[in-house]
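1. Following is a predicted model, sequence given first.
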Amino acid sequence: MTAHRTAALLAAVLLVAGAPATARAHPGPSRLADVRVLAHFDRAAGQAAESIAPQPGGGAVIGMIPARQVVRVAPDGAVQVLVTMPLPPGGGGTTPVVGAPVVTGVARSGSGDVYFLYSAGQGALTGIWRLGRSGEPRLVVPLPADTMPNALVIDRDRVLVTDSADGRIWQAPLRGGAASVWSADPALAPDGFFGANGLKIHDGAVWASNSDRGTIVRIPVTGGRAEVRATGLAGIDDFDFTGRGDEILAAINQASELVRVGADGSHDTLLDAADGMQGTTAVVVRGHRVYVTNGANLVGNDSNLLVAELRR
């Protein structure tokens, strides 16, 4: 695989956990204000910011590709490496599609444990890992070596994970154990590169983005066929709901943009390269605070975490 193709894939990876919202009508679209960089990361060392798990007090935990790290960003912007995952035996790059081993999605449980995804392709390392208060990572849900786990969401006593290589959503017990395929709907499948990517639980349904197809789809939590809710979002990575019904903020990796997607599927750009977007990978909304990561894989070299005020 060429270096260009590997970089393109790494830029497309992402995940984060979302908060449910009640669907109801609201006047006018949401906007962002007071956008600022909370933390800059060491892109030369592989710290391409990927996914976001906010923490109480205004900090966040971030997954880093291809540094294979999980880091904590304090409310004042200080960065602490929590874990660097080991390379598989021989240090080979066998991860599906990507080639290189990567840490992708992160999530934080109600008890404060950090869950994250590692894809290594060999060495029985691929799966869902838990970083407890002891600081030692533990593989709690193994996944097949030919999967590309990307985003994860904690849904009460289970975890849901997108598989970008095969276009599936896996489920597993939060406490750990065996994983099973929850959905393999054709709407999740890749179209030559990366399929199901971002993932959220919202309004009685599982929502997922498809990077290749530029779509956001909705699947009832009780199961069933996927419904396409938005199109024309080529290179979409992660997304989250604003709290105004089905309104969404979406990270568009390839275009380095953060866009607002209306409940009717229409979309407009809120932040772009002029605002410092460089390979935008993830977005999380918590109340009136918005977190946005830029991985700087395809353009630029400023991997960072932005914060902004959401004005509804």
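-> Received, thanks. Numbers count the residues shown, from 1 in each chain.

2. Please make it C-alpha for all contacts and neighbour counts, starting now.
-> Fine.

3. could you pull out the helices for the chain?
-> 3-12 (DSSP state H).

4. Could you pick out the longest strand of it?
-> Looking across the chain with DSSP state E, the single longest strand is strand 31-40.

5. tell me which residues of that strand are tucked away?
-> Leu32, Val35, Leu38, Ala39, His40 (16 or more other Cα atoms under 10 Å).

6. I'd like those residues written out as JSON lines, with distance to Pro88 added.
-> Listed next are these as JSON lines, based on distance: Cα to Cα, whole Å:
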{"residue": "Leu32", "distance to Pro88": "42"}
{"residue": "Val35", "distance to Pro88": "39"}
{"residue": "Leu38", "distance to Pro88": "33"}
{"residue": "Ala39", "distance to Pro88": "30"}
{"residue": "His40", "distance to Pro88": "28"}
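
7. take the one below as the second:
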Amino acid sequence: MRLRASLTTLAAATALLTSATTATAETPPVSTPRIANHFDLAASQQPENINVDRTGTAYLTFSFARQVVRVAPGGRAHVLATLPAPAKASTPNLGKAFIGGIARADDSTLYVTYATGTADLTGIWAVRPGGRPHRIAALPADGLPNGLALDQRTGRLYVTDSVHGVIYRVPVRGGKAVVWAEDEALEPSAFGGANGIKLHHRAVWATNLDKGTVLRIPVNARGTAGPVQVRATGMPSIDDFAFTGHGNTLLAARNDNQVDLVRPDGTHTTVLTAADGLQTPTSVAVHGHTVYVPSAAYLTDKDPNLLVAHFDR
């Protein structure tokens, strides 16, 4: 997610980046992109993060609407939960309440990060089927919890904090959050640091929005963090991402209206652009041969949407 309230400055920077790129529309192995859903910007329906189940149903966070929604294939957004509004939001860099990452457990429980700048609401929230949302762990009110990943094998959640530039770990049953990883590579240099996060092959992978990097952090035998490894660079405004399969190839959303294919050697190619319908893309999901890309329109102020495309494995 693009940070800070001064979006005018950021939009100008994005325009320069966009004008410098030579990327065009869809590029193999991604093809036939289309907008599956258009959302209502006036209602703050700006999709920040996504999780897709085995049926192809997408679960999204609407960041500034404070909502968790479900979108079945061919269907409209159905609101599953709306998190309580703070008495007075003072979220760092944003100023208003923000729902970020989302993870889904096998029992269909959804977990989301919530930042309000207040101690009573900021943290990780659980949304169980048919139940009311409730907070399972508090996080620092002066931070910005953002990306979220679930390790079902160990029953732990991993959370990026884009302001403090750390990764927290929290038991899925709830409890105290501890700093699992901290390193200069996770810290912000301007707007926000650690952002997207995924678990993959006994490692935690994360992005740094400011530094345009993809990072890999091994999970040691005792569950502690190993040394941070920089696996890819040169992707300004990188947000969240998804692996395309069992290997280390991934697709990364960039707020400057691009989705990049990042190969295991760190090289990357733009495969989707604004010409395909991107409007500040924020995250990616891959299910079978389908790629899902939510766009929040943070910088474009038009047509927040959910794009789907074919991925040729």
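-> Great, that's in hand. Keep in mind the model is a prediction, meaning the values are calculated, not measured.

8. Pull up the aligned stretch in the second structure for the longest strand of the first structure.
-> For strand 31-40 of the first structure, the aligned range in the second structure is residues 29-38, judged by TM-score structural alignment.

9. Show the end-to-end separation of stretch 50-57 of the second structure, please.
-> 10 Å (Cα to Cα, to the nearest Å).

10. and what of stretch 58-75 of the second structure?
-> End-to-end for stretch 58-75 of the second structure, by Cα to Cα: 10 Å.

11. Pull up the aligned stretch in the first structure for that stretch.
-> Counting by TM-score structural alignment, stretch 58-75 of the second structure corresponds to 60-77 in the first structure.

12. which other residues reach the matching stretch?
-> 10, 38-39, 45-55, 57-59, 79-86, 100-106, 116, 118 (Cα atoms under 8 Å, 6 or more residues apart in numbering).

13. Point out the ones among these that are inside strands.
-> 38-39, 47-54, 79-84, 102-106, 116, 118.

14. Please list only the buried members of these.
-> 38-39, 47-54, 79, 82-83, 102-106, 116, 118.

15. Name the residues of stretch 201-218 of the first structure that come out as buried.
-> Quick answer for stretch 201-218 of the first structure (16+ other Cα under 10 Å): 201-203, 205-218.

16. Which residue numbers in the second structure does it align to?
-> Stretch 201-218 of the first structure maps onto residues 199-216 of the second structure, going by TM-score structural alignment.

17. starting at the chain centroid, how far to the matching stretch?
-> 12 Å (Cα atoms, centre = their mean, to the nearest Å).

18. how long is that stretch end to end?
-> End-to-end distance (Cα to Cα), stretch 199-216 of the second structure: 9 Å.

19. With stretch 123-137 of the second structure instead?
-> 6 Å.

20. Pull up the aligned stretch in the first structure for that stretch.
-> Taking TM-score structural alignment, stretch 123-137 of the second structure hits residues 127-141 over in the first structure.

21. Tell me which residues of that stretch come out buried.
-> Gly127, Ile128, Trp129, Arg130, Leu131, Pro137, Leu139, Val140, Val141.

22. ok now it, how far from the chain's centre?
-> That offset, for stretch 127-141 of the first structure, works out to 18 Å (Cα atoms, centre = their mean).

23. which residues touch it?
-> Contacts for stretch 127-141 of the first structure (Cα under 8 Å, 6+ apart): 82-83, 112-119, 125, 142-144, 149, 172, 175-179.

24. among those, which ones are buried?
-> 82-83, 114-119, 125, 142-143, 149, 172, 176, 179.

25. centroid residue for the second structure?
-> Nearest to the mean C-alpha position of the second structure, by Cα atoms, centre = their mean, lies Asp240 at 4.0 Å.

26. What's the match for that residue in the first structure?
-> Under TM-score structural alignment, Asp240 of the second structure pairs with Asp238 in the first structure.

27. number of nearby residues for the closest residue to that match other than its chain neighbours?
-> Counting by Cα to Cα, 6 or more residues apart in numbering, Gly198 is the residue found nearest to Asp238 of the first structure once chain neighbours are left out, at 4.2 Å. Residues within reach of Gly198 of the first structure, counting by other Cα atoms under 10 Å, total 36.

28. And Asp183 of the second structure, by the same measure?
-> Using other Cα under 10 Å, Asp183 of the second structure is surrounded by 11 other residues.

29. So it is in contact with Gly226, correct?
-> No: using Cα atoms under 8 Å, Asp183 of the second structure is not in contact with Gly226; the gap is 10.8 Å.

30. what about the strands in the stretch 201-313 of the second structure?
-> 203-208, 213-218, 229-232, 238-243, 250-254, 258-262, 268-273, 285-287, 290-295, 305-311 (DSSP state E, counting those that start in this stretch).

31. what does the fifth one contact?
-> So that's strand 250-254 of the second structure. Under Cα under 8 Å, 6+ apart, the answer for strand 250-254 of the second structure is 235-244, 259-263, 280-284, 293.

32. residue range for it in the first structure?
-> Going by TM-score structural alignment: strand 250-254 of the second structure matches residues 248-252.

33. How far off centre is the matching stretch?
-> For stretch 248-252 of the first structure, the distance to the chain centre is 11 Å (Cα atoms, centre = their mean).

34. next one: stretch 302-312 of the first structure
-> The answer for stretch 302-312 of the first structure is 15 Å, by Cα atoms, centre = their mean.

35. in that stretch, what's buried?
-> Neighbour-count burial for stretch 302-312 of the first structure [16+ other Cα under 10 Å]: Asp302, Ser303, Asn304, Leu305, Leu306, Val307, Ala308, Glu309, Leu310.

36. ok, Val178 of the second structure - how many residues close by?
-> Val178 of the second structure: 13 neighbours (other Cα under 10 Å).

37. mind checking how far Tyr111 of the second structure is from Asp151 of the second structure?
-> Tyr111 of the second structure is 12 Å from Asp151 of the second structure, where distance means Cα to Cα.

38. Also Asn248 of the second structure?
-> 18 Å.

39. Looking only at neighbour counts, state which of these two leads.
-> When neighbours are counted by other Cα under 10 Å, Asn248 of the second structure and Asp151 differ, and Asp151 comes out ahead with 18 against 15.

40. which parts of stretch 71-79 of the first structure are buried?
-> Val71, Arg72, Val73, Ala74, Gly77, Val79.

41. Check stretch 58-72 of the second structure too.
-> 58-71.

42. Can you give me the distance of Ala251 of the first structure to Leu233 of the first structure?
-> Taking Cα to Cα, one finds Ala251 of the first structure at 9 Å from Leu233 of the first structure.

43. Repeat that for Gly110 of the first structure.
-> From Gly110 of the first structure to Leu233 of the first structure the distance is 32 Å (Cα to Cα).

44. go on, Ser119 of the first structure?
-> Taking Cα to Cα, one finds Ser119 of the first structure at 26 Å from Leu233 of the first structure.
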